[in-house]
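Participant: Output the structure for:
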Amino acid sequence: MTDSSYGPPLTPPPDRASLCDGLRFAFGTLTVLPARITRWDRPAARTGMACAPLAGLVVGLLAAAAGVPLLLLGGGPLLAAVVTVAVPAALTRGLHLDGLADTADGLGSAKPAGEALRIMKQSDIGPFGVVTLLFALLIQVAALSNAYADGWLRGALATVVAAVTARLAMTLASRDGVPPARPEGLGAAVAGVVPRAAAAALSALAVLASAAAALPLGLPAAGRQAAAVVAALLVAELLLRRCVRRFDGVTGDVFGALAEVSATTALVVLALG
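Facilitator: Sure, this is the predicted structure:
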């Protein structure tokens, strides 16, 4: 999810966007699944970013559908975890991982905001980005492998929760008061579009739904899943605030970084206990 990937100018917005327009926006910008974006304006962005966790739900289910059979067929937790991590990367064309690397390079550059944004927009990846990508993927695979070792259901739930939380972090980063760092690109299109009340309600719903989904595994598992979502969103919020201070706003790269960092945090928490 980078600014260079989506840059059509915003059209004069009608007052409202339909749910269908929002779903097309969410799936068309956050996944490679077939969804033709019919509107590129603020109302569509508002509805679309509110629907982002639904896109995460689909991505998570598809990832689990790839990893669980490998585990059940005797492939082992590690192989299942590697394939599971690979699916979201493929379904996003690696853009969120690219955003994580670019954001790491920008934050690590110690340059003024304008220069840091220029570094982030370059096509190459610097040393900060490479190291960050390496450790993020290793942590994700290790955490998922640990979850799969406790059974296919726990691994599948961890996969889905991480994917939903990753997109929910994007929704929260699109709330009122979060400025764009550039006047163009996806960051400018979605920055500040989601009302704070809606973002808070979606967060509460995600925590409750995550806990409810794990109830078949017992109350401790349900509490762990709720804690994973909360911890992931808190870490994403810290990163968001750091990026806003550092870059004077958000970009598409920052959204990708938030997704990967929140997913990684959720998986780590779910791997504990």
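Participant: contacts, neighbours, all on C-alpha from now
Facilitator: Fine.
Participant: give me the number of residues near P216?
Facilitator: The tally of other residues near P216 (other C-alpha atoms under 10 Å) stands at 10.
Participant: Help me confirm that it is found in a helix?
Facilitator: Yes: according to DSSP: H, G, I helix; E, B strand; the rest coil, P216 belongs to a helix.
Participant: The nearest residue in space to A26 that is not next to it in sequence - how many residues pack around it?
Facilitator: In space, and not counting its chain neighbours, A26 is closest to G48: 4.6 Å by C-alpha to C-alpha, 6 or more residues apart in numbering. Neighbourhood size, G48 [other C-alpha under 10 Å]: 32.
Participant: Return the residues in contact with G48.
Facilitator: D21, G22, L23, R24, F25, A26 (C-alpha atoms under 8 Å, 6 or more residues apart in numbering).
Participant: Same check on F27?
Facilitator: L33, P34, A35, A52, A55.
Participant: Please produce a ChimeraX select command covering the buried subset of the residues you listed.
Facilitator: Buried subset of these, written as a ChimeraX selection, criterion 16 or more other C-alpha atoms under 10 Å:
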select :52,55
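Participant: Now the second one, please; I'll put the structures next to each other:
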Amino acid sequence: MTGIRFAFGTLTVLPVRVTRWDRDAARAGMLCAPLAGLVVGFCAAAAGGPLLLLGAGPLLAALASAAVPAVLTRGLHLDGLADTADGLGSGRPAEDALRIMKQSDIGPFGVITLVFVLLTQVAAGYELYGSGGWARGAVAVALAAIVARLALTLASRTGVPAARPDGLGAAVASTVSPAAAATATLLTLAACAGAGALFGPYAAARHALAAAVALVAAHLLLRHCVRRFGGVTGDVFGAVAETAATTALVALTLG
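Facilitator: All right, here's what the predicted structure looks like:
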């Protein structure tokens, strides 16, 4: 329960009180992050699918499915994505880039990144709802939310340092062992394949592959940020999550 409280209390706006804020709680919380993604994904699917069934059209369904995760996280991951884009785009040394990321305003790199990422998410959702129907679209947005939080679990694994001595990044950095991270990954990929199996064996492999591709994209961004900033921050975690979610949606529109 400590891990579930930590995951839902830090990664969602749901009224869950975090009772412990130590390394053990952080470790358990990051391992439970995909569960928080499952709830967020279910809510996103519950917003988009019924709209499509009621005749609202795939565009409105996609907009609703993209808006719900932002609301349920208070835009925390999107804000982290924008701040990380500003830090990376500044071309400054690590210390200066981290200072830019910590500022409350959003620079041009952040704005441009947010626009394109949100447009991509809505466009992918439109394709999925429009061509696959409400069920395929709902499963896709749920999968994207789960994989996004699994990317946070992997970003918390041992060997990934914190860029600052304080903040959420420092609290969860290097708390998850490689074995636990691998187990969480295998279970999540199996769940994605199981969800895809509702539409046939080919769809099962396709959904698992989309999740794997999303994790690879998130890992590449994570590795670049660690090299660029010297470690991870809360903003980097947000950027990693949004990258995984967007990549998963795009991957599911292909083939």
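Participant: quick one: TM-score?
Facilitator: For these two chains in superposition, a TM-score of 0.99 is obtained (TM-score structural alignment, normalised by the length of structure 2); 254 aligned residues with a C-alpha RMSD of 0.6 Å.
Participant: What's the match for the residue nearest to A26 of structure 1 in structure 2?
Facilitator: With TM-score structural alignment as the criterion, G48 of structure 1 lines up with G29 in structure 2.
Participant: Look up which helix or strand that match falls in, please.
Facilitator: Following DSSP states H and E, one finds G29 of structure 2 within helix 23-31.
Participant: Pull out the buried residues from that helix.
Facilitator: Judged by neighbour count using 16+ other C-alpha under 10 Å, the buried positions of helix 23-31 of structure 2 are R23, A25, A26, R27, A28, G29, M30, L31.
Participant: Could you do stretch 114-131 of structure 2 as well?
Facilitator: For stretch 114-131 of structure 2, by 16+ other C-alpha under 10 Å, it's 114, 117-118, 120-130.
Participant: just the helices in the stretch 101-250 of structure 1 please.
Facilitator: Using DSSP state H, counting those that start in this stretch, the helices assigned to the stretch 101-250 of structure 1 run over residues 113-121, 127-149, 152-173, 186-190, 196-213, 219-247.
Participant: Following superposition onto structure 2, what is the mean distance for whatever helix or strand comes next after the longest one?
Facilitator: Going back to what we said before, that points to helix 219-247 of structure 1. Using DSSP H and E, the helix or strand that follows helix 219-247 of structure 1 in sequence is helix 252-271. Its matched residues in structure 2 lie on average 0.3 Å from helix 252-271 of structure 1 after superposition (mean C-alpha distance after the TM-score superposition for structure 1).
Participant: now for G252 of structure 1: what does it line up with in structure 2?
Facilitator: For G252 of structure 1, the residue aligned by TM-score structural alignment is G234.
Participant: Who are the contact partners of its match?
Facilitator: G80, G167, L168, G169.
Participant: what about 6 Å?
Facilitator: Listed by C-alpha atoms under 6 Å, 6 or more residues apart in numbering, the contact partners of G234 of structure 2 are L168, G169.
Participant: neighbours of A110 of structure 1, just the number please.
Facilitator: Counted by other C-alpha under 10 Å, the residues lying close to A110 of structure 1 total 11.
Participant: nope, R154 of structure 1 is what I was after
Facilitator: There are 19 residues near R154 of structure 1, going by other C-alpha under 10 Å.
Participant: Chain neighbours aside, what residue packs nearest to it?
Facilitator: Leaving out its chain neighbours, the residue that sits closest to R154 of structure 1 by C-alpha to C-alpha, 6+ apart is A147, at 5.8 Å.
Participant: what residue of structure 2 matches up with that neighbour?
Facilitator: Checking TM-score structural alignment: A147 of structure 1 goes with L128.
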